[in-house]
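Engineer: would you be able to build a 3D model of this:
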Amino acid sequence: MARQIGRPARLLVGLGSGNPEASVQAQGLRPDVVDAYLVGVGPDAWPTWSSPAGSYVNLVAERADRQGAVPMLTLYQMASNGDGNLAGIADATFMAGYWANVRLMFQRLAMFDKPVLVNVEPDFWGYVERQAPDGDPARMPARVSIDADCAGQPDNVTGIAGCVLQMARKYAPKAAIGFPPSDWGAGTPAEVAAFALKAGLQHGDFLVMQTLDRDAGCFEVRAAECSRAGTGWYWDDAAYAAHLALARNWHDATGLPLVWWQTPLGVPASTPGGTDHWRDNRMQYFLTRPQDLVAVGGLGVVFGAGAAGQTTIDTDGGQYKRLSEAYLAAPAPLP
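Structural biologist: A predicted model of the protein is given here:
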C-alpha cells in the first residue's frame, strides 16, 4: 500500500497536529505523513474554518504536500454532541449535516487529486461497541440512507462505515480510508476484532492503531488535561509486547495494514512526570525497533498529541529528529 500512496516500500513515519510546518522545515525533517483534524458538525465546524466552505481540506493537504508528505485527515465529527454521546446518529438534522460534511471533504480531496489517508472517527467505534446491544453495531439505529449518496446502506451503524466508503470511492478514489477500533471498547483484543468485522471496518484500506493520546508523564502527575484514572502509562517490555500482540490480532482478523496514529512524542526518563516536556517511551520503542511493527502488519506510525500542552518537536530535545533520521538511514522494508 505504501507504493499506492506514493511512498517507498518501508515503514512510514509521520507527524501530527501540534508540530508546526516552520519547525519541520527548520529542523530539516522529512515526514512521510502529516496529519490534521477535521472537527465538528454545525455552524462552527471545519467547513467554516476557511473560505470558500471546506477549503481548509485543501489548505492542510497542500501544506503536507509542500513538506513532501502524504496528507492524513482525521475526521472527528461524531464527538460534536460531547465525548461518548451518540444520540446524534439517530437524529435526522445532525446526520444530514454530518453526511454533507463528509461529501464536502471528499469533493475537496478530489480537487487536491493526490493520495491522502483519511482516519474516520477515532473513539466513536469504541463507544458504539460499549453502547450497542450486545456490542452489535447492526442493532444500533443510525440515519444513513437519508443522504442520496448513502442509498442502499442500512440505517444502523454498519451503514456509517459503508456510506463513508461509498462516498470515498465515488468522489475521491485516491483517498485511502482507515477506521480506528478502540482497545477499550471491549474486554479482549479478540472481542474488539470481532466487533470491527461486524461494523464492516475491514472493508477500509487500513486500520488505525493508537497507543496513548497524551504523554505518559502528563498522566503520571495528573495534569489538568491528563486527569484520567489508571496506571502503567509508561511502557516496559511487557507492555510493549502486549501492544504488539494486540496489533497482530487486529491485523490478522481484518487483513489490513496498520497505521499508528497520534503516538506521543515524549522522551524517556527515569523520573515520572516531566518538566519542559513530559516523559514517554513509545517513540523510543517504535523507532528503534521498527521491524517489530512491520512484523505485525505495520504500514506506518504518525507521532502527535491529542491535547494541548504535550511534547512536540519543539520541546522534545531533538528526539524525533535524531530517531527518525537514524531510522531512515536503515529503514524497515515492507513485505
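Engineer: going by C-alpha atoms from here, please, whenever you check contacts or count neighbours.
Structural biologist: Noted.
Engineer: now for the residue nearest to I5 when sequence neighbours are not counted: which residues touch it?
Structural biologist: If the residues on either side of it in the chain are set aside, I5 comes closest to P115, at 5.1 Å by Cα to Cα, 6 or more residues apart in numbering. Contact analysis of P115 by Cα atoms under 8 Å, 6 or more residues apart in numbering lists Q4, I5, G6, V70, P71, K174, A175, A176.
Engineer: one more, so I can put them side by side:
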Amino acid sequence: MFFRHWKATAWMGLLSLWALSSTACQPGLSPDEGNFEEEGLSATAPAELVSCTGVPAWNASTIYNPGDRVVYQGSLYEALVAIWTADPVWGTASGWYKLVGACSGTGTDAGTDGGTDGGTDGGTQGDTKAPTQVTGLRSTGVTTTQVSLAWNAATDDTGVTGYLVFRNGTQVGTTASLAYTDGVLSPSTQYGYTVKARDAAGNVSVASATLSVTTAQDTNPNGSWHPSYVALGTVYEPFTGTDGFFTKVNPLFPAGKRLDYGYLYLNGGSQISEWHSRAVRLATKSKEQGMTPIFVVYGIGGNTDSPAAVWANLQSTSFLTQYFQGLRDVGQTATSIMGTGRVGYVIEPDTLGYVQQQYAAQYGGDPAQMPAATNAAYDSGVLQRGVDPSFPNTLTGLVQSINYALRKHTPKAFLGWQLNLWAAPGAPGTGIMHSTEVYGFEAGKTRIQDNARANAGFALKAGVKYGGAEFISIDKYGLDGAGAAGANPNDPASSIWFWNADLWNNYLLFVRTLKDTLSLPVVLWQIPAGHINGTSRRSPTAYNASGVFPNLDNSVQRYEESASPYFFGDTLTLSGNRLAYFSKNVWNDPKVSVSGSTVTWGSHMQEAANAGVVAILMGAGVGVSTRGIPQPGASPEAVPTDGYYWITRVQDYYAGPVNLP
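Structural biologist: The predicted model follows:
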C-alpha cells in the first residue's frame, strides 16, 4: 500500500515496496487498486510507473509528464529511490502515480487481474503501445483572453480516441477533435501549450513540442476588468486537494471556458505574516488555472469578529503600519507573478459595516469626522509625504489611502469595498431581507431600498469610489442557509438565511438599489455553494456513478443552501413545510412555478445582470460551510462536500453565459 503523503513516510514506504518488487516483472506483484482508493488516491492516476528488467532505461525527465507511461530498468525500489532523489516532494506537484509490476512487451497486464486481460474486452487492456507524438501544434487565433489551437492527427495501432491539452504543464482540456480553444486568459501573457494523444486502452503519447503563444494586448484596460457576461468565481485555497479537483473537473468544462475568478482571504492580526505566501500561492495557481486572482483583504478586524477590535485597529498607527506594508507586498508579489494580468481586491468586509452600525451616530454619521491613523500609510513607507496625495487622519482619509496604495503597488488592480446587509438601521430582527414578511410586501420593499441607500450613502461619504474603484461588493452570509443561526431544514420558513425565491428577489432589489445609488456595478461575494435536496438535476457519471447527486445530510460542511438553485435554476421534488416554503411567490416571479410536489425555479442570472451584478463569487465563508470545491480540512481532500453539484451547475452555465446589459 502506498501512502497519501509519502514524503513524510518515504523510506518506510520504499522499503515495503522494495520487498514486493525485488524480483522484477512477476505478474501480480502490483498494489491492489482498491488500496489506492482507500488511501484517497486515484486508481486511474495520470501516469504509470512500470518496474521491469530488460527494457529501456527510465528517462528521469519524463516522470513529471502526467499521462506518460514511464519504464524503469531495475527494481521498483531503485526507481523510487531515483524519484526521491530527483524530487523529494514527488506526488504533491504532479499527481499520484499508479504503481504496477508488469513487463513491457509481454502483451499482458499484471494489475489486479493477475495479467489475464486482453480477451473479452477486445484486447485494449493488453495494448501497451502509445500513439505517436502529436505534431504540427499551431495557433489559429489569439485574442486578449483566448488562444485557439490546432494540430495534426496522431496515429495508433488501435486508433486515437482523444487529445489532452496542457497549458504550462497543467491539463486544461480534452477533445476528440484536432482543435481546441483555451479561454479566460490574461492579456499580454505568454503561455506554453503541449498536446498528447490517447488511445482506447488509455495509452498516452509523449507530449508534442511546446508552442509558446502570447495573448493580445488589452487596448482598453480600464473598461475591461470583467468579461462581457455575468462572471463566476470561487473561494480558492490552493493545495494538493484543489489540484486534484481541477484535474478531475477541467475536462468537463465547455471548450475554452473556465471559472473567471479565484478568491483567497488575507486575514489580519498575526496572520499578516502569511500574506506574502498566500499572495504567491493564489497568483501562481490562479494563473495556472486560467483564473484571475482576487484577494479578500480582511485585515483591520485583526482576525476577530469584533466591532471594538475594528475601531481600535483603525486608530492604531503600529497596526496600520504593518497592514499597509502587507498590502504593498501583496500587490508587488501578485503583479510580479501575473505580469500584465489583472489582480482584484474585495476590501475589508465588515469594517465599514461595524463602524456604521456601532460608531457612526456619535459622529453625525459622517466618516470624514471619524478618527483613523491614516498617517501609518506614510510612516510605513508605503506612501511618501510630499509625493503622494495627503490623506487626512479620518475614516474617509484611510479608505482613500487604501484605494490609492493598492493602485500604486498593483498597476493592474481592480477593487471594491464590501458592504453589509446588517449595517444600517431599520431592519426587523430577522434581517432586512425579511422586511416583506414583517411589514407587508410593498412597505417591506420600500424599507429594503431605504436600507440599501443608507448603506450606500455612508460608503460614499467614506470614499469608497476614490481613485475610480471598479465595483461595490455585497455578501449574503458565510454559512449555508440550512446551517446558519440554528436553522431547521425541515421548517425553512423559521430560518433566517435559508431563503426562498421571494427573499432572493428582495436581495436583488437591495443590490439594484446599491448599484443605482453608487453608480457602480456589484460583485456578489461569499455566496454559499450548497443546494436544496430533492433536485431532479442529473449528475455527470464522472462525478457520481449513479447519475444522481447525493442528498446533503445537513451536518458540518454538508448543509443545504438555496443560492445555486436560484441563480442557476433547478426543479425540486418537495413535501410538507419545505414544499409550502419554496413554493411561495409573492413577487409573482414568472420563473417560479409549482406542479403538485414539484417546484421549478428558472435561472435568475439575467435578473442578476439586470440588477447590476457583473460577477458572483461563491464558496464557503466559514469552516463548517459546504464546499463547492475542496478546502484544507475536508476529507477526502480532493473531493467537494456538495457531491459536485455546484461545479456541475457552473459548467452548465458556461455553455451559454448570460451577457451583461
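Engineer: what's N506 of the second structure aligned with over in the first structure?
Structural biologist: Across the two structures, N506 of the second structure finds its equivalent in A242 of the first structure, going by TM-score structural alignment.
Engineer: name the residues that touch the helix or strand hosting I474 of the second structure?
Structural biologist: Here I474 of the second structure sits within strand 471-475, counting by DSSP states H and E. Contacts with strand 471-475 of the second structure, where a contact means Cα under 8 Å, 6+ apart, come from 346, 415-421, 511, 515, 520-527.
Engineer: now do the strands in the stretch 451-600 of the second structure.
Structural biologist: Read by DSSP state E, counting those that start in this stretch, the stretch 451-600 of the second structure holds these strands, from start to end of the chain: 471-475, 522-527, 570-573, 592-595, 598-601.
Engineer: nearest to L149 of the second structure, out of those?
Structural biologist: Of all the strands of the stretch 451-600 of the second structure, it is strand 522-527 that lies closest to L149 of the second structure, at 32.5 Å by Cα to Cα.
Engineer: how close does the strand holding I474 of the second structure sit to the first structure?
Structural biologist: In the superposition with the first structure, the average deviation recorded for strand 471-475 of the second structure is 1.0 Å (mean Cα distance after the TM-score superposition for the first structure).
Engineer: counterpart of that strand in the first structure, which residues?
Structural biologist: Aligned using TM-score structural alignment, strand 471-475 of the second structure spans residues 206-210 in the first structure.
Engineer: how about the strands of the stretch 451-600 of the second structure in TSV, adding mean neighbour count?
Structural biologist: What follows is the strands of the stretch 451-600 of the second structure, written out as TSV (neighbours: other Cα atoms under 10 Å):
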stretch	mean neighbour count
strand 471-475	24
strand 522-527	25
strand 570-573	20
strand 592-595	16
strand 598-601	21
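Engineer: ok, back up a step: can you count the residues close to the match of N506 of the second structure?
Structural biologist: A242 of the first structure sits with 11 neighbouring residues when counted by other Cα atoms under 10 Å.
Engineer: Q166 of the first structure: what's it in contact with?
Structural biologist: Applying Cα under 8 Å, 6+ apart to Q166 of the first structure gives the contacts D149, C150.
Engineer: quick check: which element contains the residue mapped onto it from the second structure?
Structural biologist: The equivalent of Q166 of the first structure in the second structure is Y404 (alignment by TM-score structural alignment). Using DSSP H and E, the element containing Y404 of the second structure is helix 395-409.
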